[in-house]
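1. requesting a structural model of the entry that follows:
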Amino acid sequence: MLSYQHIYHAGNAADLHKHALLAWMLDYLTGKDKPLSYIETHAGRGLYDLSAAEARKTAEADAGIARAEAGNWLSADHPLMQPLMAVRTRYGDSAYAGSPLIAQHFLRDGDSAHLAELHPAEYDALNNVAGTAKLYRQDGFAMAQAVSPPTPRRGLMLVDPSYEVKADYAAIPGFLQSISRKWNVGILALWYPLLRDDQRQAGMIRELQSSFPDALTSEIRFPPAKPGHGMIGSGMFVVNPPWGLDAEATRIEALFRD
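-> Purely as a prediction, here's the structure:
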């Protein structure tokens, strides 16, 4: 399906949760003088304008990055604030960094990046900001299978589908198991929504926790963006979590409970 465009949701509470943990992991990985690979299965356009009509139509960023900054949730030296400030300096005060630009901020010469995006307009927009990353206009799950294990073998994969294809919930456990067999040292980070009265994500996570008992599960909950909206929270499931990520996840989770 090619209808999903993240501009309507960019910078929302789920993005804040996901991107804060992603940036923390990338900062941790690049703190060591060893090359790494970054793989993203559903990259989107990479750069978002939170003043655009699409973003203001939902105004979801008001409960996400705008709320976090107003409440000083993230210190100036938090890993997420570094790429966010960089894109604002380059593209303007309403710019917001999607995960490809967050990764781009941290990656160094000698690191590699593989980004998949199937939507033609999103792919074209991503192509304008992707830098040296290798882009794939194809199904992200297929791309990830094809490039795993990557070179360098050290690294991180972000799996972030829209879940418009409902079969994703059933397919993802097997997908992560397959990638883990090929790339047993890779950090595999899966984002998923928490939906009202919907047990698909709960069943998926139970299966994943059974397969990966040492993985990190981080979940936050928040009010629906608008009355009747189904998403009431955000989850991150991380296989091979780096040391210290659990403490950062606990800190982020507490912010949403205050």
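
2. when you work out contacts or count neighbours from here on, use the C-alpha atoms and nothing else.
-> Will do.

3. residue 16 contacts residue 65, doesn't it?
-> Yes. Between residue 16 and residue 65 there is a contact under Cα atoms under 8 Å: 6.0 Å.

4. run a quick check on residue 117 versus residue 43, I expect a contact.
-> Yes. Counting by Cα under 8 Å, residue 117 does reach residue 43; the two are 5.5 Å apart.

5. which one of these two is surrounded by more residues?
-> The neighbour count for residue 117 versus residue 43, taken as other Cα atoms under 10 Å, is higher for residue 43 (28 against 24).

6. contacting residues for that one?
-> Applying Cα atoms under 8 Å, 6 or more residues apart in numbering to residue 43 gives the contacts 99, 100, 115, 116, 117, 126, 160.

7. show me these that map onto strands.
-> When the contacts of residue 43 are checked against strands (DSSP state E), the matches are 115, 116.

8. which among the contacts of residue 43 end up buried?
-> Among the contacts of residue 43, those classed as buried by 16 or more other Cα atoms under 10 Å are 99, 100, 115, 116, 117, 126, 160.

9. ok, of these, which one's closest to residue 235?
-> residue 160 (10.7 Å; Cα to Cα).

10. for the closest residue to that closest one other than its chain neighbours, give its distance to residue 134.
-> Once flanking residues are discounted, residue 160 sits nearest to residue 191: 5.2 Å by Cα to Cα, 6 or more residues apart in numbering. Here the distance between residue 191 and residue 134 works out to 22 Å (Cα to Cα, to the nearest Å).

11. mind listing the strands in the chain by residue range?
-> Under DSSP E, the chain gives strands at 37-40, 47-49, 95-97, 112-116, 134-136, 155-159, 187-195, 216-221, 231-239.

12. one more, for comparison:
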Amino acid sequence: MLSYQHAYHAGNLADLHKHALLASALDYLTRKDKPLSYLETHAGRGLYDLAGPEALKTGEAASGIARAEAEGWLPPDHPLMQALTAIRKIRGPGIYPGSPLIAGHFLRFEDRAHLAELHPGEHEALRQVAGFATLHARDGFQMAQAVCPPTPRRGLLLIDPSYEVKTDYAEIPRQIALIARKWNVGVIALWYPILTDHRHLAMTAALVTQFPQALLSEVAFPPARPGHSMVGSGMWILNPPWGLQDEARRLEAIFRARA
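-> This next block holds a predicted model:
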């Protein structure tokens, strides 16, 4: 489906959880003097205006990244906060970067990036800000299956669908198994929403059964507004970089204390 646009939800508490782990992983991976590949299956537009009508309509950024920054949830030297500071110096203080630009902050000249985005408008917006990457106007899983194993083989894949397609929950474990078989050294990161009906449970149970060594991190928070069904955020990460499990537990403690 092509109706989902992340501008309404950019900078919410789920983004904070996801992007804090993503930035920490990329910060570690890029410390080594070895090139890497970054892949993303559902990239979005890459850059969001938190003063825009979409963000103001839902208020999710105000109760998410804006609140977290005001209350100091993450220290200034946290990789996500360093990326936000650097990107805002270039793009403006009222913006929030999506995962492609957060990744772009860490990637070096010798690294390679592949970003898939099927929505025509989102793809065009992404093209204007992600000149560092090869863009794919195609289904993200098809891109990942075609590119993997990437060159360089070392790297990270982020799977971050909208979950508007109901079959995503059942299909994702199969897709990940195929990718992991081709790319056994890749860091494969999956984000998923935790909804009031807990529809993610069968998916995560299948992943835990297939890959018991993977990192699973979940945080809970109140609905962004009355009637909103998302009450938490989950990240499942295969082959997590050293130290990421400790970072996940720190984030979970922060959410328990403050969300």
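
13. next, the TM-score between them, please.
-> Overlay of the two chains. TM-score (TM-score structural alignment, normalised by the length of structure 1): 0.98; 257 aligned residues with a Cα RMSD of 0.7 Å.

14. nearest to residue 5 of structure 1, out of the strands of structure 1?
-> Comparing those against residue 5 of structure 1 with Cα to Cα, the closest turns out to be strand 47-49 (10.7 Å).

15. to the chain's geometric centre, what's the distance from that closest one?
-> 15 Å (Cα atoms, centre = their mean, to the nearest Å).

16. and for stretch 33-53 of structure 2?
-> A distance of 8 Å separates the C-alpha centroid of stretch 33-53 of structure 2 from that of its chain, computed with Cα atoms, centre = their mean.

17. neighbours of the residue nearest to residue 60 of structure 2 when sequence neighbours are not counted, just the number please.
-> Leaving aside its chain neighbours, residue 60 of structure 2 sits nearest to residue 12 (4.9 Å; criterion: Cα to Cα, 6+ apart). Residues near residue 12 of structure 2, counting by other Cα under 10 Å, number 22.

18. for residue 86 of structure 1, same thing?
-> 17.

19. now for the contacts of residue 43 of structure 1: which two are most distant?
-> 126 and 160 (15.6 Å).

20. who's in contact with residue 223 of structure 1?
-> Residue 223 of structure 1 neighbours (Cα under 8 Å, 6+ apart): 232, 233.

21. any idea what it aligns with in structure 2?
-> When structure 2 is aligned by TM-score structural alignment, the residue opposite residue 223 of structure 1 is residue 222.

22. farthest from the middle of structure 1: give me that residue.
-> Going by Cα atoms, centre = their mean, the residue of structure 1 most distant from its centre is residue 227, 25.2 Å out.

23. quick one, helices of structure 1?
-> Assigned by DSSP state H, the helices in structure 1 fall at 13-30, 53-58, 65-70, 81-91, 99-106, 120-127, 140-147, 168-182, 200-211, 245-257.

24. what range does the first one cover in structure 2?
-> With TM-score structural alignment applied, helix 13-30 of structure 1 matches the range 13-30 in structure 2.

25. ok, residues contacting the matching stretch?
-> So stretch 13-30 of structure 2 is in contact with 36, 60-61, 63-65, 78-80, 83, 99, 102-103, 106-108, 155, 191, 193, 219, 221, 232-235, 240-242, 244, 247-248, 251, going by Cα under 8 Å, 6+ apart.

26. may I see the buried residues of that stretch?
-> Quick answer for stretch 13-30 of structure 2 (16+ other Cα under 10 Å): 13-27, 29-30.

27. repeat for stretch 195-208 of structure 2
-> Applying 16+ other Cα under 10 Å to stretch 195-208 of structure 2 flags 200, 203, 204, 207, 208 as buried.

28. these: which two are farthest apart?
-> Top of the distance list for the buried residues of stretch 195-208 of structure 2 (Cα to Cα): 200 and 208, 12.2 Å.

29. residue 177 of structure 2: what's it in contact with?
-> Contacts for residue 177 of structure 2 (Cα under 8 Å, 6+ apart) come out as residue 210.

30. kindly recompute the last result at 7 Å.
-> Contacts for residue 177 of structure 2 (Cα atoms under 7 Å, 6 or more residues apart in numbering) come out as none.

31. now do the same for it: its match in structure 1.
-> Aligned partner of residue 177 of structure 2 by TM-score structural alignment: residue 177.

32. and the gap between that match and residue 132 of structure 1?
-> Residue 177 of structure 1 is 29 Å from residue 132 of structure 1, by Cα to Cα.

33. with residue 214 of structure 1 instead?
-> 34 Å.

34. equivalent analysis for residue 176 of structure 1, please.
-> Distance of residue 176 of structure 1 to residue 132 of structure 1, given as Cα to Cα: 26 Å.

35. what's the answer for residue 20 of structure 1, then?
-> Counting by Cα to Cα - residue 20 of structure 1 and residue 132 of structure 1 are separated by 23 Å.

36. swap in residue 48 of structure 1?
-> If you go by Cα to Cα, the gap between residue 48 of structure 1 and residue 132 of structure 1 works out to 19 Å.

37. between those two, who's got more neighbours?
-> Ranked by neighbour count (other Cα under 10 Å), residue 48 of structure 1 and residue 132 place residue 48 first, with 23 against 13.

38. for the aligned partner of that one in structure 2, what are its contacts?
-> Aligned against structure 2 by TM-score structural alignment, residue 48 of structure 1 finds its counterpart in residue 48. For residue 48 of structure 2, the contacting residues are 7, 10, 95, 96, 97, by Cα under 7 Å, 6+ apart.

39. pick the one among those closest to residue 149 of structure 2.
-> residue 97 (27.0 Å).

40. what is the burial count for the closest residue to that closest one other than its chain neighbours?
-> Nearest non-adjacent residue to residue 97 of structure 2, counting by Cα to Cα, 6+ apart: residue 47, 4.5 Å away. Neighbours of residue 47 of structure 2 under the rule other Cα under 10 Å: 24.

41. now residue 149 of structure 1
-> Residue 149 of structure 1 is flanked by 20 other residues according to other Cα under 10 Å.

42. gap between it and residue 95 of structure 1?
-> Counting by Cα to Cα, the gap from residue 149 of structure 1 to residue 95 of structure 1 is 33 Å.

43. count of neighbours near residue 125 of structure 2?
-> Neighbours of residue 125 of structure 2 (other Cα under 10 Å): 14.
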